[in-house]
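A.B. asks: I would like the atomic coordinates for the input below:
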Amino acid sequence: MKKLALLLVLLAGSFLTGCGVVDSGGDRMRRVGQINDIQARMAVDDWDYFWLYERDSRLTEWHSRVGY
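C.D. replies: Below is the predicted model:
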């Protein structure tokens, strides 16, 4: 009976914890670097549009999605 109770407690605990984060520290740093790079390029586009008095556009030469 004790083994069954222990098994149920362990089984319930495994369902409550769920899956862990699979990204490593290097993966997170690479993703943050990519996001910062994209945002910096978009800021340069916005700055150029402001000073060159170009009309607003949602199009950009920089892709906001990374290919993988």
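
A.B. asks: Every contact and neighbour count from this point should use C-alpha atoms.
C.D. replies: Noted.

A.B. asks: need the longest helix for this structure.
C.D. replies: helix 25-52 (DSSP state H).

A.B. asks: Give the buried residues for that one.
C.D. replies: Going by neighbour count (16 or more other Cα atoms under 10 Å), the buried part of helix 25-52 is 38, 41-42, 46.

A.B. asks: could you dump those residues to JSON lines with distance to Val32?
C.D. replies: What follows is those, written out as JSON lines (distance: Cα to Cα, whole Å):
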{"residue": "Ile38", "distance to Val32": "10"}
{"residue": "Arg41", "distance to Val32": "14"}
{"residue": "Met42", "distance to Val32": "15"}
{"residue": "Asp46", "distance to Val32": "21"}
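
A.B. asks: Now the second one, please; I'll put the structures next to each other:
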Amino acid sequence: MKKADPTTAVWRKSSYSGDDGGECVEVALASPSPGVVPVRDSKDPSGPVLLFPSAAWQSFVSSLRDGSLPFG
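C.D. replies: Okay, the predicted model is just below:
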């Protein structure tokens, strides 16, 4: 299996991220590895990247959208 290289990814900042320097999350638009979703802190683009299985990320996003998480 090819190892994910998030440095080659194109990133999109979350629409929930503000411009006030607070909670800023970016998600890679096209993952460098199939089945993986890279996520990082936009305030630290050279910092750590979390790699989530695609199904887990989709479940998380769906839970945010439908309000089933307490902070969505």
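
A.B. asks: TM between them?
C.D. replies: The TM-score (TM-score structural alignment, normalised by the length of structure 1) is 0.27; 27 aligned residues with a Cα RMSD of 3.0 Å.

A.B. asks: Out of the buried residues of helix 25-52 of structure 1, flag the one nearest to Leu10 of structure 1.
C.D. replies: Ile38 (44.4 Å; Cα to Cα).

A.B. asks: Tell me the spacing between the closest one and Asp45 of structure 1.
C.D. replies: 11 Å (Cα to Cα, to the nearest Å).

A.B. asks: Please apply the same query to Leu52 of structure 1.
C.D. replies: 10 Å.

A.B. asks: same deal with Gly25 of structure 1?
C.D. replies: 30 Å.

A.B. asks: Ala12 of structure 1 now?
C.D. replies: 52 Å.

A.B. asks: same check, this time on Met29 of structure 1
C.D. replies: Taking Cα to Cα, one finds Met29 of structure 1 at 24 Å from Asp45 of structure 1.

A.B. asks: Val37 of structure 2: how many residues sit nearby?
C.D. replies: The number of residues packed near Val37 of structure 2 is 24, by other Cα atoms under 10 Å.

A.B. asks: Okay, and it sits in which element?
C.D. replies: Val37 of structure 2 is part of strand 36-41, with elements assigned from DSSP states H and E.

A.B. asks: Now do the helix or strand just after that strand: which elements does it pack against?
C.D. replies: Sequence-wise, the next helix or strand downstream of strand 36-41 of structure 2 (DSSP H and E) is strand 49-53. On a contact count with 3 or more Cα pairs under 8 Å, 6 or more residues apart in numbering; DSSP states H and E, strand 49-53 of structure 2 meets strand 36-41.
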